[in-house]
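Engineer: Sequence isn't available, so here's the structure alone:
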């Protein structure tokens, strides 16, 4: 049976160089990208015996909604570069899986069409950047509410764009006929990677676009006091912050009434040299103090990685690049194969460690080589 690594190799053979580099590479020297993968190996599994694991359940609840599995889909932009069905295929796969999908603002399929492929057994959340032109953001939020999205995921780790050198070398641009489908035809806003590529090859290029005015850019002046009160003034949806890596910021998220945080370093695409997401997880959980839901994103390549993140306190684990590999290799069926393989591997890890339910997966199920896990101090 193919595993994630097999689909990664298939995806590379299917994708153009620019598309592969966009999905697969990170910022600067890509140390954080590599560390996201390597860091999992420090956490060894500690099996318990004779625990009675004839029946396994991976059911959980996310913001009060039942999910069949803690495996969820991260927001990934421009999925039609990977496969013509793009976000539609990913959504159909999630509809079969009964968990949660986060849709990127920069999707190549309109947010209404994506959720239409789902069903009541799956949750859809909408990932959001806040623009200096606030009515643009407000309209996206309004549409997400009307369409039935159950939460907003505000990306908070992009006050500026990371140095994505491969995108700059490739002069990255979303290839026709694809477009950013959540924006009007005459609002050709640049994605972070497109802007970074243009600025790396001449700062004036980005600013000569007639429709790329300052108001259409992500707002780099955001603060706790400026963005969260504004969001609450325009929506009643739960607010989740994506890109939290410290105990202090988790505590601030609690203070500001957020429903959840996603521990993530943006897949190593922003600040290179930042700690691996898995190494930040226990600290963030401690800062949250059980007052909000903590989710995890970054570097998961097998079901045992999912198990590790759950043991360190994540309520759910979001999958990014592996979903894109499945999509590029075989569309909806490829995404389904990735999700089912990770689910099967998670259940194997649960059985072999003596965990019948997700609540059985605790920090005591892990041993961190060289350093104790905080709960073991």
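Structural biologist: That came in fine, so what should we check first? Everything numeric in this text was worked out from a predicted model, so none of it was measured.
Engineer: make it CA atoms for all contacts and neighbour counts henceforth
Structural biologist: Noted.
Engineer: Ignoring the adjacent residues along the chain, who's closest to residue 118?
Structural biologist: Leaving aside its chain neighbours, residue 118 sits nearest to residue 95 (4.8 Å; criterion: CA to CA, 6 or more residues apart in numbering).
Engineer: Please identify which helix or strand holds the one you found.
Structural biologist: Remark: residue 95 resides in helix 86-97, with elements defined by DSSP states H and E.
Engineer: and that helix, how far out from the chain's middle?
Structural biologist: 15 Å (CA atoms, centre = their mean, to the nearest Å).
Engineer: dropping in the other structure now:
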């Protein structure tokens, strides 16, 4: 048994518990935090337990093909590294380590605007891997254009715009600890390295005045006035596919189609931003029906195991994004830990598809599941 196998358990509860022991209270609070009393976070997990996998009679396939293509990106499995900010709270190498792990596995890496390392450094770590860029849309349109120009130049092929964080969520764990990594110049590397941000908002280097950098970031981050009418700004500055992350209603899904968006991600941000929100899995089927095959529908919020991924795919998701679990692996063993967690999830997904007598996840459907009683 290797050191990584000993350090990073496959069992989810043990994985989280062991990671919690290794993290500081501030880091653990930030990573685990959900909005309010974490009702939405718990609802995400509970929604998966309301579905059971059906086993089909017949011969078990010798092999399973999990490969897929989403908006031109080829993937060995319908699983992506979700965008997660401030990953250095889990490990000093943060995004660099997880970008390398994604490349080793061939899985698509989605880099967060709140990355602990700037997008160019993460792109170099990712090498020839597939990578998308996630945008938190700030109030400064010139800064938006600069972010997108830099991302395209660094080889990010798809843009994922997060819609549910125009205001930060009310997170008591963070408030009680009194901790914000951004005020320590953590998780804002894409801002402090940006020439537009430096010129307009932060004339003093962030290393010299980290608190001032955090305050300057806070001044442009929250964007409650964001609306559908502003999408032409993105189209003028981005040539690749565009996905909207945070869709939870059929109406918004239809609006995404109407506005020519290329794909959507059904998500409630893992319960981090709005407490009492509908569980992401409960939103999936109505959104899939509303889209009616006119664009890919991806899913996140609550995926912890290959079984969870199976259920989301059976309910109509084209692929799933995974966040917190790989952070726990990162905390325990850096790049190797993140790789092991995601490899384990993909292996379990393959196992469950095979046990259900399918040769590919693409033949899964709602009939592959039954409601728990």
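Structural biologist: Yep, it's here. Computed from a predicted structure; not experimentally measured.
Engineer: need the longest helix for structure 2.
Structural biologist: Criterion DSSP state H: the longest helix present in structure 2 is helix 324-355.
Engineer: okay, that helix sits on what stretch of structure 1?
Structural biologist: Using TM-score structural alignment, helix 324-355 of structure 2 corresponds to residues 321-352 of structure 1.
Engineer: got the buried residues for the matching stretch?
Structural biologist: For stretch 321-352 of structure 1, a neighbour-count test (16 or more other CA atoms under 10 Å) marks 321-339, 341-343, 345-352 as buried.
Engineer: and it, how far from structure 2 on average?
Structural biologist: Compared with structure 2 after fitting, stretch 321-352 of structure 1 deviates on average by 0.8 Å (mean CA distance after the TM-score superposition for structure 1).
Engineer: Off-centre distance for that stretch?
Structural biologist: Worked out by CA atoms, centre = their mean, stretch 321-352 of structure 1 lies 15 Å from the chain centre.
Engineer: And stretch 93-111 of structure 2, by the same measure?
Structural biologist: 12 Å.
Engineer: Please tell me which residues of structure 1 that stretch aligns onto.
Structural biologist: Under TM-score structural alignment, the match for stretch 93-111 of structure 2 is residues 85-103.
Engineer: Repeat that for stretch 270-290 of structure 2.
Structural biologist: Under TM-score structural alignment, the counterpart of stretch 270-290 of structure 2 in structure 1 spans residues 267-287.
Engineer: roughly how far is the matching stretch from the heart of the chain?
Structural biologist: On CA atoms, centre = their mean, the centre of stretch 267-287 of structure 1 falls 13 Å from that of its chain.
Engineer: Flag every buried residue along it.
Structural biologist: 267-272, 274-287.
Engineer: got it, and stretch 35-50 of structure 1?
Structural biologist: 35, 36, 37, 39, 40, 43, 45, 47.
Engineer: Quick check: the two most widely separated of those?
Structural biologist: Greatest spacing in those, by CA to CA: 35 and 47 (25.5 Å).
Engineer: can you tell me which residue in structure 2 aligns to residue 171 of structure 1?
Structural biologist: Match for residue 171 of structure 1 (TM-score structural alignment): residue 178.
Engineer: count of residues packed around its match?
Structural biologist: 9 (other CA atoms under 10 Å).
Engineer: now do the one 3 residues further on
Structural biologist: Counted with other CA under 10 Å, the neighbours of residue 181 of structure 2 add up to 17.
Engineer: got it, and residue 316 of structure 1?
Structural biologist: Residue 316 of structure 1, neighbours per other CA under 10 Å, totals 25.
Engineer: Isn't it up against residue 295?
Structural biologist: Yes: Residue 316 of structure 1 lies in contact with residue 295 (CA atoms under 8 Å); the separation is 5.0 Å.
Engineer: thinking again about what came up before, mind checking what helix or strand follows the helix holding residue 95 of structure 1 in sequence?
Structural biologist: Helix 86-97 of structure 1 is succeeded, C-terminally, by strand 100-103 (DSSP H and E).
Engineer: What is the mean deviation of whatever helix or strand comes next after that following strand from its aligned residues in structure 2?
Structural biologist: From strand 100-103 of structure 1 onward toward the C-terminus, using DSSP H and E, the following helix or strand is helix 111-116. Average distance, helix 111-116 of structure 1 versus aligned residues of structure 2 after superposition (mean CA distance after the TM-score superposition for structure 1): 1.1 Å.
Engineer: Which elements pack onto helix 111-116 of structure 1?
Structural biologist: With contacts taken as 3 or more CA pairs under 8 Å, 6 or more residues apart in numbering; DSSP states H and E, helix 111-116 of structure 1 sits against helix 86-97, helix 134-147.
Engineer: Enumerate the positions of it that are buried.
Structural biologist: Under 16+ other CA under 10 Å, the buried positions of helix 111-116 of structure 1 are 111, 114, 115.
Engineer: Nearest spatial neighbour of the residue in structure 1 sticking out farthest from the centre, chain-adjacent residues omitted?
Structural biologist: Distance from the C-alpha centroid of structure 1, by CA atoms, centre = their mean, peaks at residue 50 (36.2 Å). Sequence neighbours aside, residue 354 is the residue nearest to residue 50 of structure 1 in space, at 7.3 Å (criterion: CA to CA, 6+ apart).
Engineer: so who does that neighbour touch?
Structural biologist: Neighbouring residues of residue 354 of structure 1 by CA atoms under 8 Å, 6 or more residues apart in numbering: 47, 48, 49, 50, 51, 52, 53.
Engineer: now those as a markdown table including secondary structure?
Structural biologist: What follows is those, written out as a markdown table (DSSP: H, G, I helix; E, B strand; the rest coil):
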| residue | secondary structure |
| --- | --- |
| 47 | coil |
| 48 | coil |
| 49 | coil |
| 50 | coil |
| 51 | coil |
| 52 | coil |
| 53 | coil |
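Engineer: would a markdown table of those residues with distance to residue 150 of structure 1 be doable?
Structural biologist: Formatted as a markdown table, the contacts of residue 354 of structure 1 follow (distance: CA to CA, whole Å):
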| residue | distance to residue 150 of structure 1 |
| --- | --- |
| 47 | 37 |
| 48 | 38 |
| 49 | 40 |
| 50 | 40 |
| 51 | 37 |
| 52 | 36 |
| 53 | 34 |
